[in-house]
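Asks: below are the sequence and a predicted model; questions follow.
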Amino acid sequence: MYTAGWSKQQIQLTPQGYAMHGYGQWHHRATGVQLPLYCRALYLEDQRGQTLIFCCLDLGYVTHAMRSGICARLTDLLGARFCEQQLVLTCTHTHSGPGGCSHEALYNLVTPGFVPAHVDAIVNATTAAVTEAWQTAQATDISVAEASFSPQTPVAWNRSVEAYNQNPEVTQRNARNSHLALDRTMPVIALRRQGRTEALLSLFGVHATCVGNRRHRYDGDNKGYAAAEAEARLRRDGAHQPVAIFAQGTAGDVSPHYHGPGAARRRRRLRGEAEYTYARQNGSYQSDLAFQALHRQHRGINGSGIQSLLSYVDFTNRQADARFADGEQMACTSEPCHGVSFFAGTPIDGPGMPAVLARGARWLARRLRKQRLQGASATTAERAYYQRLYQAQGPKDILLEGGRKQILGMPLQRLKLPDFADPVVAELKRQARAGAIEQSALVPTVLPLQIVTLGQLALVCCPGEFTTVAGQRLRETVAQELAGTGVEQVLLCTYCNDYMGYVTTREEYQLQHYEGGHTVFGQWTLAAFQTEFSRLARELRKPAAERNHDRKTRPPLPPAAELALRSNLAPPA
């Protein structure tokens, strides 16, 4: 038996014309609200007094700025009852939520800049939800079940099926069967009192991109509508203050839009208010499946109660274990780099730069690589640096180097692209010239890794977006390490605790689709995650007093003066 409580609180945001996070488009600005955004929180406590706080926010990303603010507030409110390693902070990944919430510079450019009021609203809603969940906690039965979408349910498609097919363990799928190239199962954790479900946590991976970048209202997208519908249904069934969390699994290569012959034409027909209707329908499919799972035989969660480990790891130079890297003995990550395919976007969910510009950028990137690796004028140190960088990044046509802050080899403040070519480029150049990003990171590089066990369940909490097979491999890695500990099922939750981009398999990465171009630490990124999570899982096997993992490392804070130059910038009229 566990003690549990739950709550949801609206994130009080006033649309003021700031760009929303997700599509990276200058024009994608919030001027209204379609579906309010919420923080939904669960508070769990076992018989030994060990706790777990699970929060899911209707946002596009979780950032360290959010997490650190929430941890500070909860420490003040809960005192010794709160331990940050027991907090899981995740999001639905709606692309119709606020931007400007990161201390790092890159993903805030379109906002423009850092908006402290947005982070304050998120911190306020989250701490209020956690506090109420804690205060209302009572004896609760917790169980888990799962159900699968039938092939006929039009809920999700793999948007990079060609890359998916590169993986040796998959069944090959053609463009007409991209809906089968993903994990169609949905685990559901149910919280019950007196035999009645009062709250639930669903994990199913699909992008929250039903609503496109031409809409201008905050909206929870498919996950938000799924939660609203499920809560209404639980209320009709007698639940008093139900909370339904629809969090993400392996969504990296999974779209809510049809991918197959005629996909672009079909997407063009979905416009205006119809996009919100489409999001509501997609959410309804998810809500319906969650209730199918609730009506199946559940396995009660018992066992050894709650355990959790959290460790931050610098991913800019990690050496992966050869067993996760095809036997490669020097499989290393590098400083973050974004490829041309990242800036080109995805054809259906979120197109980026025009194809003609992408072709030109690829040519320039390859020419620059050749010059750097063969250039006789370079110093020995310079050649060694670029050899390591390009070995890690593999076939990626690098457009943006996050470590040295260069675009196609040019320092940001000296870019030759004219400001009128793209407003995001103009804003990047403006901030660079103002000295706003000299010492500040463009993207997070010190990343949170977390494993939580709840009875016989283990939950692997990952930052960023994992593709279907990348997530499958990581689950298998952790399951192997925890074999014999009483853990019977390993689940994966993504978009947890921070956001740094994508994680593909090495095989998928070679094709450099959007997901590979946004796997910023290079072709061995997944192998590095497997290595680090494997180490963390081994520590979890030990008695608590004997565990030896890094508890101190945290992301560096940006210089206050630089953050001030990027904060509270006025949105364009």
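Replies: Yep, that arrived.
Asks: for the rest of this, base every contact and every neighbour count on C-alpha atoms.
Replies: Fine.
Asks: wouldn't residue 400 be in contact with residue 342 here?
Replies: No: judged on C-alpha atoms under 8 Å, residue 400 makes no contact with residue 342 at a distance of 9.8 Å.
Asks: have a look at these two and say which one is more surrounded.
Replies: Between residue 400 and residue 342, counted using other C-alpha atoms under 10 Å, the more crowded position is residue 342 (27 against 24).
Asks: correct me if wrong, but that one is in a strand.
Replies: No: with DSSP: H, G, I helix; E, B strand; the rest coil as the criterion, residue 342 is assigned helix and is not in a strand.
Asks: who are the contact partners of it?
Replies: 513-518 (C-alpha atoms under 8 Å, 6 or more residues apart in numbering).
Asks: top of those residues by neighbour count?
Replies: residue 517 (33 neighbours).
Asks: and that residue, how far is that from residue 344?
Replies: 9 Å (C-alpha to C-alpha, to the nearest Å).
Asks: again with residue 427
Replies: On the measure of C-alpha to C-alpha, residue 427 and residue 344 end up 19 Å apart.
Asks: go on, residue 478?
Replies: 34 Å.
Asks: neighbour-wise, which of the two wins?
Replies: Using other C-alpha under 10 Å as the criterion, residue 478 and residue 344 rank with residue 478 on top: 24 against 20.
Asks: please compare the first structure with the one that follows:
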Amino acid sequence: MSNWEASNFRGKLPIRVFSRSLAVATYSCFLQVKGNEKNLLSLAKLALFCFEIECVMEFPSFDHLNVWRECANVRVWILFLLLLLLKSDVCSGSDYLVGLGSYDITGPAADVNMMGYANTGQIASGIHFRLRARAFIVAEPNGNRVVFVNLDACMASQIVKIKVIERLKARYGDLYTEENVAISGIHTHAGPGGYLQYVVYIVTSLGFVHQSFDVIVDGIEKCIIQAHENLRPGSIFVNKGELLDAGVSRSPSAYLNNPAGERRKYKYNVDTDMTLLKFVDDEWGPVGSFNWFPTHGTSMSRTNSLISGDNKGAAARFMEDWFEQKDYGRTDSVVFEDDALPRRMPNIIPSHHDNHRELLELATSFQSPPGRPVTKTSSVAKRVRSAHRKVGKRRFVSAFCQSNCGDVSPNVLGAFCIDTGLPCDFNHSTCGGKNELCYSRGPGYPDEFESTRIIGERQFRKAVDLFNAADEEIEGDVDFRHAYIDFSQLEVTISDQGYSEVVKTCPAAMGFAFAAGTTDGPGAFDFQQGDDKGNPFWKLVRDMLKTPSREQIDCQHPKPILLDTGEMKKPYDWAPSILPIQILRIGQLIILSVPGEFTTMAGRRLRDAVKMVLTSEEDFEFDDIHIVIAGLTNTYSQYITTYEEYQVQRYEGASTLYGPHTLSAYIQEFKKLAEALIYGEPVEPGPLPPDLLEKQISLLPPVVLDATPLGVNFGDVCADVPRNSTFKSGDMVTASFWSACPRNDLMTEGTFALVEFLQEKDAWIPAYDDDDFCLRYKWSRPSKLSSRSKGTLEWTIPQGVTPGVYRLSHFGAAKGLFGSIHHFTGSSTAFVVA
């Protein structure tokens, strides 16, 4: 060592050793943190910073040639490190591209039967709030991608997915296929029906309803297009927490038939975990969230006639409104003042009004004007839009997805007899032997709208907690597996304590207890849950449609067959036999897409089976996985119970189409997909499901003509707000207008109803529309054959409303004698909100 080197060593490494050590450390660290280049980039910057300090501290005079040479060596290694990062596929700092989208799928708000309760008398006649399709896309920058769509609809439909994929392939080629796209329904029982292709699901809607089908297909396509165009570098976080008061078991007697040892593993007879994904754009910050939690969409009853997203649709609105206010700084991220729910921010600029008399005089000057023609775009243009969103930033998208909700009711107060007020029979859910007297009660009983709000709010508040605390980042591959399986004759190997047996599933069939309905929506006649014998009279009626074979009866045992749907083929298939199953992987999140309603225990067994397969390998890649079940996804095949629950033959068991071994079949086939996912192997696609669109029959009459009384315009007020009236929070303001059938124009991404605020004494500003929870649009007519109809707006003034002058406005579209469509609008007399 030279005198110069010795004099400058001072107990530290010589710079030559430092440069070589940095080279080794750089390569070692790269191997350890490869795949997490954000950390590596930070390491490089830190090394460069420390080295510059070292040079300044150790070598204040840089006139020695060796010093410059060694400094250059270190800089070479740091430059090599940075070039290595630039070559990386994720040099942007994000492992994923993330995009979200949302679009209106509300559908016809008149004449169409609601899907879910199978109640022929439940016909749509207005809107509680609108339905939407929400989607996320997660993509590796140069690799796989997956799409998940959540529908404010009762369930997914096979024909809907077939046509959506056809459109996506025409637009994007093979980028989006049936394999990597999942379409799931929240299971609201308050959405228009008629969009499924199998006969048994469209009987009550008088066959296929093209308007219902078209708006859902269009909405899914458009929300996926939005998500695709919004793809940007971003991160994803996952969180999970317990929610106890949003669901109860509606078939506890069936649950108790599961093995005692298995039941002891769980604290509750329903699943209480909510799993949430938080999507964060690298530039804009949080842009959305999707969560999965099991509870039925039956807060709205079987007699409701207003289109509604039920509790999950409400929760999604609350979450999106909350974030918009939070993003603008109008609400705290955790605390909700006075328990008031958030709402979408209108274009109102709040102003202080002290003089009530002055407001009344101002309101009096705006009397109800005559109805008048408008353009088709007026309804869309008048919708409430935020004036405060950052330019270029996309709307926050939040979805509350369905899971294994098969035996979970949101009516948490329990089931009671409407004649006596006593609890219903435990085993059969009857009152004096009659199922139609047994109804469950929501937390807002007897107000179904309040029950919807409360259960939606409970899910929303838990989601906010999880969203704010989410810190586990999703990391790892994006992947997927998909297969079509014929469940009508599937061989299933069942192993029990070393003994294996091969059994088979059956063609689809529905049991007698299916007709009994549930405590959420009872059936009719003398059917009851827990019936494993049947009734001679109803068997005779059944045989007039299709007599089940002895083989089918034995296969479905102990289910007494009421409808042998799997063997009924006229005029076309009554029930599906070929079903899609699918696994989506996003890092440590696994989504199991199932085409039906798994009960609580059935879902637990499926998750456990898939987890056992994924964690069987020794590379620890799946040790920290989160597995969620996405129920009612890609198509619909009713219920899936455990073998033991099936023996009890309550509603869920009677609706388990493919016999007692249905769950075992799902577990067997999902384990195959999981194994293929682990080893990177393809799977057999299986037989394709039929496309029955051209065979569909529709018996729903078209709109023939809309008319008003002589001398009356469409949009004229027929029941006005009282003149010189003043209202406050909690009051309901009502006005009715001469209107037309809402099937003439669905007002997609528009509105039939509007609350307007008077700004600066001469400008009416949109404040609330028919997508707000507080504003209801009701449509009525004197009789089914009448051409005259009315539209009624009901505004329940929310807490925190801006004081001032308001009015109610209605938009519609009337069909003329020769089929032409004319749009119109009308407004009420102005009133004061103090």
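Replies: Received it, and whenever you're ready, just let me know what you need. Keep in mind it's a predicted model, so treat the numbers as computed, not measured.
Asks: quick TM-score on the pair, please.
Replies: The pair, once superposed, lands on a TM-score of 0.84 when counted by TM-score structural alignment, normalised by the length of the first structure; 515 aligned residues with a C-alpha RMSD of 2.9 Å.
Asks: identify, from the contacts of residue 342 of the first structure, the entry nearest to residue 274 of the first structure.
Replies: residue 514 (26.4 Å; C-alpha to C-alpha).
Asks: residues contacting the equivalent of that closest one over in the second structure?
Replies: Using TM-score structural alignment, the partner of residue 514 of the first structure in the second structure is residue 651. Applying C-alpha under 8 Å, 6+ apart, we find residue 651 of the second structure in contact with 513-518, 529-530.
Asks: 7 Å - rerun?
Replies: Residue 651 of the second structure is in contact with 513-514, 517-518, 529, counting by C-alpha atoms under 7 Å, 6 or more residues apart in numbering.
Asks: just residue 8 of the first structure next, same as before
Replies: 38-41, 129, 243.
Asks: of the residues you listed, which is the most crowded?
Replies: residue 41 (30 neighbours).
Asks: tell me where the stretch 201-350 of the second structure has strands.
Replies: 232-242, 248-249, 273-281, 285-292 (DSSP state E, counting those that start in this stretch).
Asks: please read the previous query as pertaining to the stretch 551-700 of the second structure.
Replies: Under DSSP E, counting those that start in this stretch, the stretch 551-700 of the second structure gives strands at 561-563, 578-586, 589-593, 597-598, 626-630, 639-640.
Asks: what's the answer for the stretch 701-834 of the second structure, then?
Replies: Under DSSP E, counting those that start in this stretch, the stretch 701-834 of the second structure gives strands at 717-719, 726-727, 732-739, 753-759, 763-769, 775-780, 789-796, 804-815, 821-827, 831-833.
Asks: the strands of the stretch 201-350 of the second structure: which one's closest to residue 599 of the second structure?
Replies: strand 248-249 (9.5 Å).
Asks: and stretch 516-532 of the second structure, which residues are buried?
Replies: For stretch 516-532 of the second structure, burial by neighbour count (16 or more other C-alpha atoms under 10 Å) applies to 516-523, 527-532.
Asks: ok, stretch 477-492 of the first structure next?
Replies: 477-479, 481-482, 487, 490-492.
Asks: contacts for it next, please.
Replies: 249, 456-461, 475, 530, 533-534, 537-538, 541.
Asks: burial count for the corresponding residue of the second structure for residue 555 of the first structure?
Replies: Aligned counterpart of residue 555 of the first structure in the second structure: residue 689 (TM-score structural alignment). Per other C-alpha under 10 Å, the neighbour tally for residue 689 of the second structure reads 17.
Asks: isn't residue 689 of the second structure right next to residue 578, touching?
Replies: Yes: Residue 689 of the second structure is within contact range of residue 578, at 5.5 Å (criterion: C-alpha atoms under 7 Å).
Asks: contacting residues for the corresponding residue of the second structure for residue 256 of the first structure?
Replies: Per TM-score structural alignment, the equivalent position to residue 256 of the first structure in the second structure is residue 410. For residue 410 of the second structure, the contact set (C-alpha under 7 Å, 6+ apart) comprises 246-248, 295-296, 298-299, 442, 455.
Asks: 10 Å instead, please
Replies: Applying C-alpha atoms under 10 Å, 6 or more residues apart in numbering to residue 410 of the second structure gives the contacts 245-250, 294-300, 311, 440-443, 451-452, 454-456, 520.
Asks: which of those count as buried?
Replies: 246-250, 294-300, 311, 440-443, 451-452, 454-456, 520.
Asks: residues near residue 410 of the first structure, how many?
Replies: 15.
Asks: residue in the second structure matching it?
Replies: So, by TM-score structural alignment, residue 410 of the first structure is left unmatched.
Asks: likewise residue 25 of the first structure?
Replies: In the second structure, residue 25 of the first structure lands on residue 119 (TM-score structural alignment).
Asks: now swap in residue 37 of the first structure and tell me
Replies: With TM-score structural alignment as the criterion, residue 37 of the first structure matches residue 131.
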